[in-house]
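> Pasting a predicted model and its sequence here:
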Amino acid sequence: MRLGAAGYLVIFGILAILIILIMAVYPQYRVYSQRLAGEASLAEAQSSRQVAVLEARAKRESATELAAAEILRAEGAAKANAILQDSLGGPEGYLRYLQIQALESSKASLIYVPTESGLPITESARIRQAQ
């Protein structure tokens, strides 16, 4: 099967029409695909923004609840301290109670006891002799 001049002319004409069509359609396709990519990017940005807003709301609610819990804990501790203080004869008695509790839990071999003037009695001479 041999093509004549008319066959080559038809094939050339079809190829020319295809090339012209591609040249006319391709720029529009690029604009269309860029528009779709822009819309996808916009949708992703909106979704990311919504996620960030929801995370911020969750953090704010969490902080509010943690603050409320801390306030309740502090109020409970204040009431407990007031009850102890009143039962021990006021602030001085409560401070002595705390001092005794600290001495009981201490593992120190040397304890300084404050005097009436607020200065501790030191035993530096005895410590030097022990060394």
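Here it is on my side, so go on. What you see is a predicted model; the values in this text were computed from it and never measured.

> Please count neighbours and contacts with C-alpha atoms only from this point.
Fine.

> So which elements touch the strand or helix carrying residue 76?
Using DSSP states H and E, residue 76 sits within helix 5-87. Applying 3 or more Cα pairs under 8 Å, 6 or more residues apart in numbering; DSSP states H and E, we find helix 5-87 packed against helix 91-105.

> could you check the angle helix 5-87 makes with the helix it packs on?
110 degrees (axes from the mean of the first three to the mean of the last three Cα atoms, to 10 degrees).

> Check it against this one:
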Amino acid sequence: MRLGLFVGAAVFAVVSIGALMWGLPQYGVWQQELAGRAELVRAEQNRRIAVLEAQARLEAESLNAQAEVARARGVAEANAIVAEGLGGPEGYLRYLWIQSLGENGQDVIYIPTEAGLPILEASRPVAR
């Protein structure tokens, strides 16, 4: 009885070792195949995400360009209205020049006097 049990255990061990020797390489191949499929799916998903992000940037830039064109048209129309009210483009440019004269507080205008020579301000301190 003991001998039968020993022989049964030995046969079971040999069969188990044989199954493991055949099964472990098969399991490794199967595991690698699943890992490869998972990596492929991950790469496809990343590509889809990159494409969608690029499409979103393209749409955003297109809308920004349309907004910029609309803003430029509005500015051009406003400039035309102001220029027309000031007697044309030359009057508008003169108006813009007058508006910019006092902006920095350091502009000096020399007005010609007799003989076309300006009065110089030699005693004026230099602003720094």
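Yep, it's here. Worth saying up front: this structure is predicted, and the values here are computed from it rather than measured.

> What does the TM-score come to for these two?
For this chain pair, the superposition-based TM-score is 0.82 by TM-score structural alignment, normalised by the length of the second structure; 122 aligned residues with a Cα RMSD of 2.5 Å.

> Any figure for the gap between the equivalent of residue 22 of the first structure over in the second structure and residue 74 of the second structure?
Applying TM-score structural alignment, one finds that residue 22 of the first structure aligns to residue 20 in the second structure. Applying Cα to Cα, to the nearest Å, the value for residue 20 of the second structure to residue 74 of the second structure is 80 Å.

> Same question for residue 30 of the second structure.
Look at residue 30 of the second structure and residue 74 of the second structure: by Cα to Cα, they are 66 Å apart.

> what's the answer for residue 25 of the second structure, then?
Per Cα to Cα, residue 25 of the second structure is found 73 Å from residue 74 of the second structure.

> Same question for residue 7 of the second structure.
For residue 7 of the second structure, the distance to residue 74 of the second structure - Cα to Cα - is 99 Å.

> before we move on, what about residue 13 of the second structure?
From residue 13 of the second structure to residue 74 of the second structure the distance is 89 Å (Cα to Cα).

> Same question for residue 47 of the second structure.
Taking Cα to Cα, one finds residue 47 of the second structure at 41 Å from residue 74 of the second structure.

> Nearest the middle, which residue of the first structure would you pick?
Central residue of the first structure (Cα atoms, centre = their mean): residue 59, 7.9 Å from the mean position.

> Aligned counterpart of that one in the second structure, please.
Using TM-score structural alignment as the criterion, residue 59 of the first structure maps onto residue 57 of the second structure.
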